[in-house]
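In: Prediction below, plus the sequence it came from.
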Amino acid sequence: MRPSRSPAVLFGVPLVLCGLAVMVMVWREAGAAGFWGGFGLALLPVPFLIGAFHWVDALAPRPWRTLAFAFGWGACAATLFALLANGLLVELLTDETASLRTSQADRLELTVIAPVVEETAKAAAVLLLFLHRPRAFHGVLSGIVAGGLAGVGFAFTENVVYLANAVARDQLEGVGGVDSATTVTFFVRIVVAPFAHPMFTVLTGVGFGLAVTWARHRPAWRRALPAAGLAAAMVLHSAWNASASMSLVGFGLVYVLLMLPVFCLMCWLAAWARDEQLRAVRRTLPKYAAAGWFAEAEPSALGSLRSRSLSRQLARQRHGSAGLRAVVAYQGAATALAVLRDQAERGTVGSDFATMERALLLRLGRHRPLAAEPVRTAAATAGGRAR
């Protein structure tokens, strides 16, 4: 097998095995009908959630293997670890503390054990990308995407577990309609809070992203920021789980006063980080244009959402799907180059800057024959206005 594929095999095969183990556990507990019913219902929000993080990542998209790893780790490895560790820790703690009643053990699992175990398991995906894929992990946006997709994967498998059990219980008891366990579980987990797990892990990702952006040469902060992000994820997860045992009013207050504000904050942060990438394009690419790598009008077009969209339309009209792919790749490489250069000027990039810069310039050269002309035309049509 070619060496370039060895990392995919190294991580892919264990993740598939973990996923199969989880599937067997759910199948044995809920039966075939419960498993497939839960799987189908849990799958419904996944394209929407992945699409949201794809939008966040669209200006300078990471390699698909990196994104697939984050999702697969959350869906397979993190979930299997959580299923095994949560029950084991509850059993150990309740055996050691004879005064704990069953309800207290449940609360202990929901508010302490599950948040710590699950957020640690999901954070491992972000940590691995942070350590072993530095070229794909270069800022806050990278942390948001990596953490978010790990959370989407975890939420998907956890939803399969809960919905499969609900379907099996309703079938056993002959219950249906709006009062069924399936309907209630679907409403709470899929309709009300589809972004819950992704949002928790995004907090961890933001910590890692800040460590890359602001603390590359500050070892204490480089360790403290990811730890602070993970702690914030655990606290928010604990508060959300605790709200499940509250009254409807208490649940609503936690949802409105805590979950929604944090969600809006994360949305604002993602939008700000995207805008910061566009500002980096407009700020740094003129230097490459002066050296002959871009035409004079290209930096302003590549730094404008309106012009980028128009470039893609023109490329599709003139060169079909091949032109569209070329412009998308050209825009992504140009944005990555701008971000890399901006980091170099801030002193937050590693010693492999020259290698990474050369690779991005070569990628731009490969796609220039089909991409450069639509980009220049878009710049002239839109007047170079940034948005």
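Out: Yes, it's here. Quick caveat, the model's predicted, so the values are computed rather than measured.

In: Please make it C-alpha for all contacts and neighbour counts, starting now.
Out: Fine.

In: Which helix runs longest in this structure?
Out: helix 305-346 (DSSP state H).

In: Any idea how far that helix is from the middle of the chain?
Out: 22 Å (CA atoms, centre = their mean, to the nearest Å).

In: Give the other helices and strands that it contacts.
Out: Packed against helix 305-346 by the contact rule (3 or more CA pairs under 8 Å, 6 or more residues apart in numbering; DSSP states H and E) you find helix 260-290, helix 298-302, helix 353-382.

In: could you redo the last one with a cut-off of 6 Å?
Out: Counting contacts by 3 or more CA pairs under 6 Å, 6 or more residues apart in numbering; DSSP states H and E, helix 305-346 is packed against helix 260-290, helix 353-382.

In: what's stretch 224-244 in contact with?
Out: Stretch 224-244 has contacts (CA atoms under 6 Å, 6 or more residues apart in numbering) with 110-111, 115-116, 200, 203-204, 207-208, 211, 251.

In: Against that first model, consider the following:
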Amino acid sequence: MSSLGPGRSPEPYAPSQYGYAAPTYTEVRPTAPWGTSGPPVPATPLWAAPRNRRSWSVGGAIVLVVLGIITLVSVGTIAQTTGIDGALVGSAVALIPLVGVLLGIRWVDRWEPEPRFALLFALLWGAGVSTLVSLIINTAAAMALYANTGDVTAAETTAAVVVAPLVEETAKGLGVLVLLWTRRRYFDGPVDGIVYAATVAAGFAFVENILYFGRSLDFLPAVFAMRGVMSPFAHVLFTAAIGVALGLAARSRWRGAWIVAFPVGWVVAVALHAWWNGSASTENFLPLYIVFQVPLFIGVVLLVLWLRRQERKVLTARLAEYGRAGWFTPGELSMLTSFSARRQAQSWAKTLGGTAGSAMRSFQRSATRLAFARQQAASGRAGVRLAEDERALLQRITADRQEFLGAAAVRGR
């Protein structure tokens, strides 16, 4: 990729400069959903393709195993309070809001899905590390408060309104911060920050729900209505403040921007969490929920919609630059910048049989990653591996296109 400075985005190299012919599609003309086209004619690459770096590695697998063990320890600790039956029932019921929250996260993450390793790390960090740390510190704080005051109600209220928000948002927020430090190339902005923060929060809420559901079997429907219906996204909303802050930091050319962003997001998260816990302990919870929590949720949804729209604008603008250089046809650009057209293209590719369907999905993912990598360069945040990543992605895009359009040519479509 040519050198890019902040605010400056020259055209990418043409395919011929990488040893490929531009995708003119004149030899074979199968009908794809986005128009008449045929497979390009690739030349021998002038460069050696870099070795594919897998998101999964031995070290990564060990990290996930350790986090999984910590999660089991957290659930085991809760089982000591709820009993085995309570923990089993609580776990089964807690899966319901967890699935709903994860589907919501997937909807947010549609344009540029995050690596599975990073998402699984976030989920297990929330369910394991954040939960275990919170269980230990919150319990110790409540016991200390009771020992000093002799008032059970005051001790529990103070622990819930003051201690819990401080401890829990710190424990969850650190997981998002670790992902920023270790997976910065996949941490492109506020949407990614919301996705990672929401996934951490989803893991935390799942294990916490096991506790609440497991110890409330006699009136489980009421507790489920409160936690699983009225507030399944509560922890997500709190920790999302940290995610947005770190996402903005990720877009800064100053790599230490998180030093300022993390405390700002953390303060907002703690304040929201404290307000929620405080309102839940009053008789006016329902009016406060309607007046404050519902508008907050709607506001966050509107923010996500706006951020996703901005992502689409980036995707459209950056891929258009590659289109002008000869890497994509106009029909492909239209397909890549529309969710409905992407689904239509995937359905069409599946009808071709073989690996055409997976090639289409890979084509779309690689094109999206290419656009956001170029955006990083255009905003002055390009890493040392950007040129290597660009070449690898362009090679993958070309190979995927050959695969599904070649299959279409064979079938006469």
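Out: Received the coordinates, thanks. Because the structure is predicted, anything quoted here is derived from the model rather than measured.

In: re earlier: out of the contacts of stretch 224-244 of structure 1, give me the one that has the most neighbours.
Out: residue 208 (33 neighbours; other CA atoms under 10 Å).

In: what does that residue align to in structure 2?
Out: Residue pairing (TM-score structural alignment): residue 208 of structure 1 is matched to residue 246 of structure 2.

In: same question, residue 117 of structure 1
Out: Residue correspondence, TM-score structural alignment: residue 117 of structure 1 in this structure matches residue 167 in structure 2.

In: what do you get for residue 332 of structure 1?
Out: Residue 332 of structure 1 maps onto residue 365 of structure 2 when the alignment is built from TM-score structural alignment.

In: Distance of its match relative to residue 396 of structure 2?
Out: According to CA to CA, to the nearest Å, residue 365 of structure 2 and residue 396 of structure 2 sit 10 Å apart.

In: Over to residue 73 of structure 2?
Out: Counting by CA to CA, the separation of residue 73 of structure 2 from residue 396 of structure 2 is 42 Å.

In: Repeat that for residue 335 of structure 2.
Out: From residue 335 of structure 2 to residue 396 of structure 2 the distance is 18 Å (CA to CA).

In: Same check on residue 191 of structure 2?
Out: As for residue 191 of structure 2, its distance to residue 396 of structure 2 is 25 Å (criterion: CA to CA).

In: Kindly report the same for residue 167 of structure 2.
Out: Applying CA to CA, the value for residue 167 of structure 2 to residue 396 of structure 2 is 44 Å.

In: Residue 406 of structure 2 now?
Out: When distance is defined by CA to CA, residue 406 of structure 2 is 15 Å away from residue 396 of structure 2.

In: One more: residue 337 of structure 2?
Out: 19 Å.

In: cool, and residue 62 of structure 2?
Out: Residue 62 of structure 2 is 29 Å from residue 396 of structure 2, by CA to CA.

In: which one of these two has more residues nearby?
Out: Neighbour totals were compared for residue 62 of structure 2 and residue 396, and residue 396 leads with 18 against 11 (other CA under 10 Å).

In: Could you measure from the aligned partner of the more buried one in structure 1 over to residue 330 of structure 1?
Out: Applying TM-score structural alignment, one finds that residue 396 of structure 2 aligns to residue 363 in structure 1. Per CA to CA, residue 363 of structure 1 is found 8 Å from residue 330 of structure 1.
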